[in-house]
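In: this is the structure alone, sequence omitted:
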């Protein structure tokens, strides 16, 4: 376990690269991404630094989730865009229409895990239900209005997770977490924090930040940020209920894939 400062971002985790630079083509093949695009205004120094940061962040995520690296690319359906096609004032975002996770050049860090969950939430919707699903739908949102669940064993932890996020223990009312976020939305005159897909994404990034591996490029702000202070993340009791569901799901997913996630191997060959 090594510690380092990535400019102003802290990281504590294994040295997967052994101090050697990687490029974005290696990021793409290692993590099974469909493609990576980089903005034309990114110079060579910025491109190299970004490739290393993204590689380490995704490697950390695979270790935290205990999954093989290729899981990150969601069967090569996910595209990563760096400093390209972003939204003004937004650190990162996921575009469901193109299945693209976009990171801003100078402000994309810290939201990586949150946006990856959006990509996963979108991807898994087609497998969580037996009937057809809308092309841009998120599983967490569909769960509220659908009951045609696919009872596959890999889906069981997810079907336990979503009620913990959205409903109370008796499943008779909204969860306290949802209610807190609904009140925050009401005070701001919006509907955003209480959206199921946002509730689940914040629960996931909180889970990731609770891991022993620390990477502020991957996730930050779920403990001491402004939204954390306002109660927009799960509290300790809620997080303790959610963590086993996240862990069981990704452990089952990892064991179902032939290549065991023992370590990140540097290779330009797809798994």
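Out: Nice, thanks for sending it over. All figures in this text were calculated on a predicted structure; none of them were measured in a lab.

In: okay, CA-based contacts and neighbour counts for the rest of this
Out: OK.

In: element containing residue 93?
Out: In the assignment (DSSP states H and E), residue 93 maps to strand 92-95.

In: now do the helix or strand just after that strand: distance to the chain's middle.
Out: Downstream of strand 92-95, the first helix or strand assigned by DSSP H and E is strand 100-103. Centroid separation for strand 100-103 versus its chain: 11 Å, with Cα atoms, centre = their mean, to the nearest Å.

In: which helices and strands sit right next to strand 100-103?
Out: strand 79-82, strand 92-95, helix 112-128 (3 or more Cα pairs under 8 Å, 6 or more residues apart in numbering; DSSP states H and E).

In: which residues sit against the second one?
Out: With contacts defined as Cα atoms under 8 Å, 6 or more residues apart in numbering, strand 92-95 is touched by 86-87, 100-104, 107-109, 111-112, 115-116, 118-119.

In: okay, pairing it with this:
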């Protein structure tokens, strides 16, 4: 993965400092307040495009950038990532170490077809696509296009695969969810594999109203959407995608309850019909909270 030597060798730039004023006057515009309004980072997080902070505080193994990502873009993507991990920690409560020393993040360097963002389970890399070209201002395109709004979804994939590899391993099923499986049945596990049991409970709730008898309103709605739009791919109903989509919706709902909007973490890019409603997310809130507690205890204590 290509590193940004310019950013990695740059000092941190504090808001209001002479360096901050210099970059603002010479082309480095800070988009942080547009990515995350009402920003409240504590001073201990040393705000200001500091990749070393991502490694030492947040456990991000490596940051990569594509050739078309400018230094100003790198400045803002790094800041956005720091802010997003800070917000995610409000829900996970693992002392900021969300990357676990395993996760790498790439901005605009590892595109995959038409995907706005994607997670590579073998290399443990989240790629966020660069903002799109267009006639609107760069700020408008930066905060609303490309992979912006996709990080929570991809981090959900990270939890799924890392949880299956390190917290609750299984000889036949790698990911907690069963990965790309479209099975509507519970994945094999035993009662001692608590994280897998919780994941099964969650997906059963997502898929079924009455287990193995009556599909849920959400699953029925999703099937109708696919049929109405002639979608033959099974992508939307894969178990790993259902988990990540509902995790994204859960993160968004929980942060909104704290009056937090984070445009790198989550913003709807597709039809609302593929997402759960707020009431549906509230019905699985307890399951997600149990998942986070079990993940934390299994990874850091177990």
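Out: Nice, thanks for sending it over. Nothing here was measured: the structure is a model prediction, and the numbers come from that model.

In: how about the helices in the stretch 151-300 of the second structure?
Out: 151-162, 194-207, 217-228, 239-256, 278-283, 285-300 (DSSP state H, counting those that start in this stretch).

In: can you tell me which of those is nearest to residue 96 of the second structure?
Out: With Cα to Cα as the criterion, residue 96 of the second structure lies closest to helix 285-300 of the helices of the stretch 151-300 of the second structure, at 11.8 Å.

In: mean deviation, that closest one versus the first structure?
Out: Superposed on the first structure, helix 285-300 of the second structure shows a mean distance of 3.2 Å to its aligned residues (mean Cα distance after the TM-score superposition for the first structure).

In: next one: that helix to chain centre, how far?
Out: With Cα atoms, centre = their mean as the basis, helix 285-300 of the second structure stands 16 Å off its chain's centre.

In: again with stretch 131-143 of the first structure
Out: On the basis of Cα atoms, centre = their mean, stretch 131-143 of the first structure sits 18 Å off its chain's mean C-alpha point.

In: and it, what's buried?
Out: Within stretch 131-143 of the first structure, the residues scored as buried using 16 or more other Cα atoms under 10 Å are 137-143.

In: distance from the strand holding residue 93 of the first structure to the second structure after superposition?
Out: Following the fit onto the second structure, the mean deviation recorded for strand 92-95 of the first structure is 1.1 Å by mean Cα distance after the TM-score superposition for the first structure.

In: equivalent range in the second structure for that strand?
Out: Residues 117-120 of the second structure are where strand 92-95 of the first structure lands when matched by TM-score structural alignment.

In: surely residue 220 of the first structure is in contact with residue 113?
Out: No: look at residue 220 of the first structure against residue 113 with Cα atoms under 8 Å: they stay out of range, at 9.2 Å.

In: just the buried residues of the contacts of strand 92-95 of the first structure.
Out: 86, 100-104, 108-109, 111-112, 115-116, 118-119.

In: residue 19 of the first structure - how many residues pack around it?
Out: By other Cα atoms under 10 Å, the residues close to residue 19 of the first structure number 8.

In: try the one 5 residues further on
Out: Counted with other Cα under 10 Å, residues neighbouring residue 24 of the first structure total 20.

In: skip the chain neighbours and tell me the closest residue to it.
Out: residue 51 (5.4 Å; Cα to Cα, 6 or more residues apart in numbering).

In: can I assume the one you found sits in a helix?
Out: Yes: according to DSSP: H, G, I helix; E, B strand; the rest coil, residue 51 of the first structure belongs to a helix.

In: what lines up with it in the second structure?
Out: So residue 51 of the first structure corresponds to residue 78, using TM-score structural alignment.

In: then residue 244 of the first structure?
Out: Per TM-score structural alignment, residue 244 of the first structure is aligned with residue 286.

In: look up how far residue 25 of the second structure lies from its match.
Out: Plainly put, residue 286 of the second structure is 48 Å away from residue 25 of the second structure if you go by Cα to Cα, to the nearest Å.

In: contact partners for the residue nearest to residue 24 of the first structure?
Out: By Cα under 8 Å, 6+ apart, the contact list for residue 51 of the first structure reads 22-24, 27.

In: who wins for proximity to residue 259 of the first structure among the helices and strands packed on strand 100-103 of the first structure?
Out: Residue 259 of the first structure lies closest to helix 112-128 among these, at 19.9 Å (Cα to Cα).

In: list the buried residues in stretch 71-78 of the second structure.
Out: For stretch 71-78 of the second structure, by 16+ other Cα under 10 Å, it's 71, 73-78.

In: of those residues, which is the nearest to residue 95 of the second structure?
Out: Distances from residue 95 of the second structure to the buried residues of stretch 71-78 of the second structure, taken by Cα to Cα, are shortest for residue 78, at 19.2 Å.

In: circling back to that earlier point, okay, the buried ones among the contacts of strand 92-95 of the first structure in CSV with distance to residue 189 of the first structure next?
Out: Converted to CSV, those look like this (distance: Cα to Cα, whole Å):
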residue, distance to residue 189 of the first structure
86, 25
100, 29
101, 27
102, 27
103, 27
104, 27
108, 26
109, 27
111, 24
112, 27
115, 24
116, 27
118, 23
119, 27
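
In: between these, which is nearest residue 216 of the first structure?
Out: Among these, residue 109 lies closest to residue 216 of the first structure (Cα to Cα), at 7.1 Å.

In: that closest one maps to what in the second structure?
Out: Checking TM-score structural alignment: residue 109 of the first structure goes with residue 148.
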